[in-house]
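K.L.:
Sequence and predicted model, in that order:
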Amino acid sequence: MKRRRLLNEEDRRLWLAVARTTAPMPGRALPPEEPAPLPAMAHALDLSTTTSRLVSDAGAPAPAEPRERLSKVPQDRLDRPVRRKLGKGRIEIEDRIDLHGKTEAVAHYALLNFLRSARQAGLRHVLVITGRGASLGSTGVLRRAFPHWIATEAFRGLVSGFDVAERTHGGEGAFYVRLRKG
């Protein structure tokens, strides 16, 4: 079966312009407005810097807490109907972040910033891809750390629930996250 061709930027703008001139079918929503271009960043985040310097410069809390304090995994799971609808695509995943290849500290910092900006933008459901880990029979560092991060004070005000994603969205290597209303 032939793969569908993705629209380039010009074709996508043209399609959105045409789509705005039509009326949606009953029960259907209009396509989303074209997002405004992001303002240029004053400086780019250099991931090659040392982790301790990166975290201390940003003023973010250090993710490495003693494992004794993090032993209890939170049970704030998504409701079964919400999880099922996310898995089947009836509730839209509004944004996603892929943490593959990042160290634990950098991934923690990136996830916290991502969830803050997503909540500020009014998003409710996002996908966090942690990866399953490279070795057979064990889970990855980020996948194991994710539930513990969500239990920390920095994340509790942002996240109302999470659960493992369906296979089509990354399975054991990804999580659905429901953000609190802001």
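P.N.:
Arrived safely, thanks for sending. Residues are numbered from 1 along each chain as shown.

K.L.:
C-alpha from now on. contacts and neighbour counts both.
P.N.:
Fine.

K.L.:
just checking, what packs against the top helix by length along the chain?
P.N.:
Counting residues, the longest helix in the chain under DSSP state H turns out to be helix 104-120. When contacts are defined as 3 or more CA pairs under 8 Å, 6 or more residues apart in numbering; DSSP states H and E, helix 104-120 packs onto helix 51-58, strand 95-98, helix 141-151.

K.L.:
Taking helix 141-151 as reference, get the angle to that helix.
P.N.:
Between helix 104-120 and helix 141-151, the angle comes out at 50 degrees (axes from the mean of the first three to the mean of the last three CA atoms, to 10 degrees).

K.L.:
what's whichever helix or strand comes after helix 104-120 in contact with?
P.N.:
Sequence order places strand 125-129 as the next helix or strand after helix 104-120, per DSSP states H and E. Applying CA atoms under 8 Å, 6 or more residues apart in numbering, the external contacts of strand 125-129 come out as 92-100, 165, 170, 173-179.

K.L.:
One more to weigh against that first structure:
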Amino acid sequence: MTRRKLTEDEIDLWQKVVKQTERLSPGSHSTPPYPPKPKPKPVKHPEPRLDPFEVGSRARPKPVKHDLKPSIARSLAGDPVKMDEKSFRRMKRGKIRPEGKLDLHGMRIDGAHPALTRFILSAQASGKRLVLVVTGKGKHRDEPGPIPVPRGVLRHKVPQWLALPPLAQAVLQVTPAHISHGGEGAYYVYLRRSR
């Protein structure tokens, strides 16, 4: 069983009683023994207030599921630069003049792919470094429907063809052309040196 500590009122009462009483043996103690005062209670400092926790408060937002595929210009801009950085900036600003040009306006896919392959491989064989491939921006479709249709079939297909063999070994960089050379309807194709 633990001993109960005295309160301050009880200690004061005890001291009054001790002062009024007479000692039985007056010389044994010079001062009356007082019971010890209780220890002061520790002062509780208020704890720092934390923000309330919510599940998922730091989670990244989920991507929107109905987003369409990024545009060709955006996906080509995300590609790493494989050529000289200074030449790339000059090319993007239209400061470098293309050494050859292929115009695919009005062509169908079955005729455009072989024409592009012939043009790129012959340009590389002749030592050209920068060529321009004009695809056009494409026509707006009259038939709106539930499935989005990309505008300009050749504009979407040419970068894909340039990334596949046999053209992939010849092409170093593909980027949309400057407005002075056709803008969104044309591509700069920077070729590797022929070995």
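P.N.:
Looks like it came in fine. Keep in mind that what you see is a predicted model, and the values were worked out from it rather than measured.

K.L.:
which of the contacts of strand 125-129 of structure 1 are buried?
P.N.:
Neighbour counting with 16 or more other CA atoms under 10 Å marks 93, 96-97, 99, 165, 170, 173-179 as buried within these.

K.L.:
Adding distance to Tyr109 of structure 1 and secondary structure, write these out as a markdown table.
P.N.:
Formatted as a markdown table, those follow (distance: CA to CA, whole Å; DSSP: H, G, I helix; E, B strand; the rest coil):
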| residue | distance to Tyr109 of structure 1 | secondary structure |
| --- | --- | --- |
| Ile93 | 21 | coil |
| Arg96 | 15 | strand |
| Ile97 | 12 | strand |
| Leu99 | 11 | coil |
| Ala165 | 22 | coil |
| Gly170 | 22 | coil |
| Gly173 | 19 | helix |
| Ala174 | 17 | strand |
| Phe175 | 17 | strand |
| Tyr176 | 18 | strand |
| Val177 | 16 | strand |
| Arg178 | 19 | strand |
| Leu179 | 17 | strand |
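
K.L.:
Between those, which sits nearest Glu153 of structure 1?
P.N.:
Nearest to Glu153 of structure 1 out of those is Leu179 (CA to CA; 14.5 Å).

K.L.:
show me the contacts for the aligned partner of that closest one in structure 2.
P.N.:
Using TM-score structural alignment as the criterion, Leu179 of structure 1 maps onto Leu191 of structure 2. Residues near Leu191 of structure 2 by CA under 8 Å, 6+ apart: Gln124, Lys128, Arg129, Leu130, Val131, Ala170, Val171, Leu172, Gln173.

K.L.:
Need the counterpart of the third one in structure 1.
P.N.:
For Arg129 of structure 2, the aligned position in structure 1 is Arg124, judged by TM-score structural alignment.

K.L.:
Quick check, its match in contact with Arg178.
P.N.:
Yes - between Arg124 of structure 1 and Arg178 there is a contact under CA atoms under 8 Å: 5.5 Å.

K.L.:
what's the closest of the buried ones among the contacts of strand 125-129 of structure 1 to Thr139 of structure 1?
P.N.:
Using CA to CA, those come closest to Thr139 of structure 1 at Gly173, 8.7 Å.

K.L.:
Pretty sure the closest one sits against Gly131.
P.N.:
Yes - judged on CA under 8 Å, Gly173 of structure 1 makes contact with Gly131 at a distance of 4.1 Å.

K.L.:
who touches both of these two?
P.N.:
Common neighbours of Gly173 of structure 1 and Gly131, counting by CA under 8 Å, 6+ apart, are Arg143.

K.L.:
Now render the contacts of Leu191 of structure 2 as TSV, adding neighbour count and distance to Val153 of structure 2.
P.N.:
TSV is the format used below for the contacts of Leu191 of structure 2 (neighbours: other CA atoms under 10 Å; distance: CA to CA, whole Å):
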residue	neighbour count	distance to Val153 of structure 2
Gln124	20	25
Lys128	18	27
Arg129	18	26
Leu130	23	23
Val131	21	20
Ala170	21	23
Val171	22	21
Leu172	19	23
Gln173	21	21
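
K.L.:
Which of those residues sits closest to Ser75 of structure 2?
P.N.:
Distance ranking of the contacts of Leu191 of structure 2 against Ser75 of structure 2, using CA to CA, places Gln173 first at 12.8 Å.

K.L.:
Let's verify the closest one: helix, strand, or coil?
P.N.:
strand (DSSP: H, G, I helix; E, B strand; the rest coil).

K.L.:
Tell me the spacing between it and Val18 of structure 2.
P.N.:
Plainly put, Gln173 of structure 2 is 103 Å away from Val18 of structure 2 if you go by CA to CA, to the nearest Å.

K.L.:
nearest spatial neighbour of Trp149 of structure 1, skipping sequence neighbours?
P.N.:
Phe155 (6.9 Å; CA to CA, 6 or more residues apart in numbering).
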